[in-house]
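Asker: predicted coordinates and the sequence they were generated for:
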Amino acid sequence: MSQSKQFQDLPPRRQEQLMAFDRLLTIMDELRAQCPWDRKQTLESLRHLTIEETYELSDAILENDLPEIRKELGDIQLHLIFYAKIASETGQFDMADVLNGICEKLISRHPHIYGDTVAETEEQVKANWEQLKLKEGNRSVLGGVPGSLPALVKAMRIQEKARGAGFDWEEKQQVWEKVEEEMQEFKAEFNADTDEVVDRQRAEGEFGDLLFSLVNYARFIDINPETALERTNKKFIKRFQYLEERARANGKALSEMTLAEMDVYWNEAKTV
């Protein structure tokens, strides 16, 4: 059966999706050939822009802004096609290689769907996934954790991968006891009631252990620590900007106000 015939047999919406993808590929070809800016770009020059677009998508997801999510997905899709286009110019690979590669990877990593392996729970799927990666050549289950990930996200991924290998706490109470233990070890490095000099290197180490154990507990109760902290960041920004606006409306500068005066506006912000 010819490829055109195969496409004709697809549901109308799938045909529209393929046509839209083809349209973007065509536009990318045209831009790369005709636009001075697009022609100048390299894999390296696009990298920081892709990171920025990814964070913009993350913001839109946290805000549950579906129109913005749609837009940011388009921006990221453009970047993915851009990278493949650049690589195709030197004969390294093109978009078909990228898509076929991920298709083959998904099929091989899901033997419970495309083979005869049994995996009836999410945990079994994750465990199989990590074992398959080791068979593919990874020397460590932690080898797939990108070194440049933000530390909070990296801690979560490290723990998830260790769990996939069977290395994890059995009960959440054990994890909470570890949190309390790390809190006491961190607290032992200084006296919060005095101004005594703190061994910053040791205190930093204990603080890191405390954060790692908190991330672990968050994982056990199905809270994403990165998402939780970012929501708190956004909440603080909103309240602080309310404080600034109220102060400005009353002809005051924050630098001239007492903490007690600022607290009045801050408490108002909690009810807005």
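Answerer: Good, I have the coordinates.

Asker: drop to CA atoms for contacts and neighbour counts, all remaining ones
Answerer: Will do.

Asker: which elements pack onto the host helix or strand of Glu72?
Answerer: Element membership for Glu72, per DSSP states H and E: helix 66-88. Counting by 3 or more CA pairs under 8 Å, 6 or more residues apart in numbering; DSSP states H and E, the packing neighbours recorded for helix 66-88 are helix 12-34, helix 43-62, helix 95-109.

Asker: I'd like the ones you listed as JSON lines, with distance to Met156 appended.
Answerer: Formatted as JSON lines, the entries for those read as follows, by distance: least, CA to CA, whole Å:
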{"stretch": "helix 12-34", "distance to Met156": "34"}
{"stretch": "helix 43-62", "distance to Met156": "17"}
{"stretch": "helix 95-109", "distance to Met156": "22"}
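
Asker: of the ones you listed, which is nearest Arg200?
Answerer: When the helices and strands packed on helix 66-88 are compared for distance to Arg200 using CA to CA, the nearest one is helix 43-62, at 31.8 Å.

Asker: buried set for the closest one?
Answerer: By neighbour count with 16 or more other CA atoms under 10 Å, helix 43-62 contains the buried residues Thr50, Glu53, Thr54, Glu56, Leu57, Asp59, Ala60.

Asker: before we move on, what about stretch 175-190?
Answerer: The neighbour-count check on stretch 175-190 (16+ other CA under 10 Å) flags Val175, Trp176, Lys178, Val179, Glu182, Met183, Glu185, Phe186, Glu189, Phe190 as buried.

Asker: against that first model, consider the following:
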Amino acid sequence: MSDPRPGSKLLDLVAVMDRLRSPGGCPWDAQQTHTSLLRYLVEETYEVVDAVENGTRADLREELGDLLLQVVFHARVAQEDPAEPFDVDDVAATIVAKLERRHPHVFAGEAVAEDLQAGWDAVKATEKPRESVLDGIPPGLPALARADKVLGRLQRNGLDEPVSAQATERQIGDELLAVVRRAHAAGVDPEAALRTATRDLETAARARERAAG
């Protein structure tokens, strides 16, 4: 009889990954490292996005499984590190502890904050003290995603004026496409141009933080 508890099949996935990685398993799986697996992690992430936007429920289920495999694979590789090993249980325990810590209104009996995002940011600040509100934004994000993340951080902390504008997703998409069209006509790489503009914005914001602090 199969285990009916939610999450029980995750144990099967861990066992399969262990067999693939162990002696007598798959030579290709045994050769992989955190670095060699990164391309697949990125690819699977974008395939999940495509399944959400364009695929069927079956597509999404499959792509989420492929993405989950990457997490389990990385955890299995990490288990073999001679200096600082950890396994999939350590990964799960870490995120469980983080979720409970960042949701005190759910797990610690605290009142729900009027501004949940501000409460979330306050808890994060105690976990990872940072010199700037911009610290911790992944530098490898695509230019548009990074710009959105930077602006969000700055606006929540009063370092950039929020723009009050009503627009639909389609209108914004058309505007972005028009900018890309202009960039193409001018022979300008739009990703590079946005990265440069975002870096300039970050530099100015960090300078204001230092001056105020």
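Answerer: Looks like it came in fine. Please read these numbers as outputs of a predicted model, since none were measured by experiment.

Asker: the second structure: which residue goes with Lys172 of the first structure?
Answerer: Under the alignment (TM-score structural alignment), Lys172 of the first structure pairs with Ser164 of the second structure.

Asker: ok, Val175 of the first structure to Glu181 of the first structure distance?
Answerer: Separation of Val175 of the first structure from Glu181 of the first structure (CA to CA, to the nearest Å) stands at 10 Å.

Asker: and for Asn267 of the first structure?
Answerer: For Asn267 of the first structure, the distance to Glu181 of the first structure (CA to CA) stands at 34 Å.

Asker: whereabouts in the second structure does the helix holding Glu72 of the first structure align?
Answerer: The alignment places helix 66-88 of the first structure over residues 57-79 of the second structure (TM-score structural alignment).

Asker: and that stretch, how far from the chain's centre?
Answerer: Relative to its chain's centre, stretch 57-79 of the second structure lies at 15 Å (CA atoms, centre = their mean, to the nearest Å).

Asker: what's that stretch in contact with?
Answerer: The contact list for stretch 57-79 of the second structure, computed with CA atoms under 8 Å, 6 or more residues apart in numbering, reads 13-14, 17-18, 21, 32-34, 37, 40-41, 44-45, 47-48, 51-52, 85-88, 91.

Asker: go on, stretch 224-232 of the first structure?
Answerer: Leu62, Leu152, Val153, Met156, Val215, Ala218, Arg219.

Asker: just how off-centre is that stretch within its chain?
Answerer: For stretch 224-232 of the first structure - counting by CA atoms, centre = their mean - the centre lies 11 Å from the chain centre.

Asker: then stretch 91-110 of the first structure?
Answerer: In terms of CA atoms, centre = their mean, the centre of stretch 91-110 of the first structure is set 22 Å apart from its chain centre.

Asker: ditto for stretch 18-32 of the second structure
Answerer: On the basis of CA atoms, centre = their mean, stretch 18-32 of the second structure sits 28 Å off its chain's mean C-alpha point.

Asker: quick one: the contacts of stretch 224-232 of the first structure as CSV, columns for distance to Pro225 of the first structure and secondary structure too.
Answerer: Formatted as CSV, the entries for those read as follows, by distance: CA to CA, whole Å; DSSP: H, G, I helix; E, B strand; the rest coil:
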residue, distance to Pro225 of the first structure, secondary structure
Leu62, 13, helix
Leu152, 7, helix
Val153, 8, helix
Met156, 8, helix
Val215, 6, helix
Ala218, 6, helix
Arg219, 8, helix
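
Asker: most neighbours of all these, which one?
Answerer: Counting neighbours by other CA atoms under 10 Å, the top entry in the contacts of stretch 224-232 of the first structure is Val215, with 22 neighbours.

Asker: Ala127 of the first structure: what secondary structure?
Answerer: Going by DSSP: H, G, I helix; E, B strand; the rest coil, the secondary structure assigned to Ala127 of the first structure is helix.

Asker: I appreciate the help and will end here.
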